[in-house]
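Undergrad: Sequence first, predicted coordinates after that:
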Amino acid sequence: MNDDDLPSWRKPVGALSIIGIILIWIVLIASLSEYLAMLWWPVQAVFYLIAGIVWILPLKPLLRWMETGRWR
């Protein structure tokens, strides 16, 4: 049995990290909702559209690390 046959600890740690990133992002955006409610609805829509996409950016290096063990 070689190291390739052993399950990687990076995948469960990475999965928990992804869940943590999502939860932190949800709390951050939800905490801003009181202030965003005062804005004109198209501005709110653009903000939520961007906020709904931006959380994905830190996942690329995390997913790479989960697969390869390297950040770059």
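TA: Done, it's in. In this text the structure is predicted, and so the values were computed from the model without any measurement.
Undergrad: C-alpha from now on. contacts and neighbour counts both.
TA: OK.
Undergrad: which helix is the longest one in the chain?
TA: helix 10-36 (DSSP state H).
Undergrad: Which elements pack onto that helix?
TA: helix 59-68 (3 or more C-alpha pairs under 8 Å, 6 or more residues apart in numbering; DSSP states H and E).
Undergrad: Identify each buried residue in the helix it packs on, please.
TA: 59, 62, 63, 65, 66 (16 or more other C-alpha atoms under 10 Å).
Undergrad: Against that first model, consider the following:
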Amino acid sequence: MTPSWRKPAGMFVILGLIAVWCVIIASGSAMIGRWPALSQLAFYLVTGIVWIAPLKPLLRWMETGRWR
């Protein structure tokens, strides 16, 4: 069985997604830092989980070569 190019490409896409997501969230930290503590907690919990959503189709593509 020969290795597929999709796995290394997918890993780079995942790393890029994480980097872009971190920059987006960190760029709003000055504004978010003025919110009440519980609002900040809720925001960071949600944004910490939301980035995982695009991973399922990407991981499926890495394994099978299909998006669906």
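TA: Everything's here; your move. Since the structure is predicted, the reported quantities are computational estimates derived from the model, not experimental observations.
Undergrad: In the second structure, what range does the longest helix of the first structure match?
TA: Under TM-score structural alignment, the match for helix 10-36 of the first structure in the second structure covers residues 6-32.
Undergrad: and which of the buried residues of helix 59-68 of the first structure is nearest to residue 72 of the first structure?
TA: residue 65 (8.0 Å; C-alpha to C-alpha).
Undergrad: And the closest one, what's its match in the second structure?
TA: Checking TM-score structural alignment: residue 65 of the first structure goes with residue 61.
Undergrad: what sits against its match?
TA: Going by C-alpha atoms under 8 Å, 6 or more residues apart in numbering, residue 61 of the second structure touches 6, 67.
Undergrad: quick one: it from residue 11 of the second structure, how far?
TA: 11 Å (C-alpha to C-alpha, to the nearest Å).
Undergrad: Same check on residue 51 of the second structure?
TA: Distance from residue 51 of the second structure to residue 11 of the second structure, by C-alpha to C-alpha: 15 Å.
Undergrad: shared neighbours, residue 61 and residue 11 of the second structure?
TA: Common neighbours of residue 61 of the second structure and residue 11 (C-alpha under 8 Å, 6+ apart) do not exist.
Undergrad: Just give the number of residues close to the closest residue to residue 22 of the first structure other than its chain neighbours.
TA: The shortest distance from residue 22 of the first structure to any non-neighbouring residue, by C-alpha to C-alpha, 6 or more residues apart in numbering, is to residue 55 (7.2 Å). Residues contacting residue 55 of the first structure under the criterion other C-alpha atoms under 10 Å number 15.
Undergrad: Noted, bye for now.
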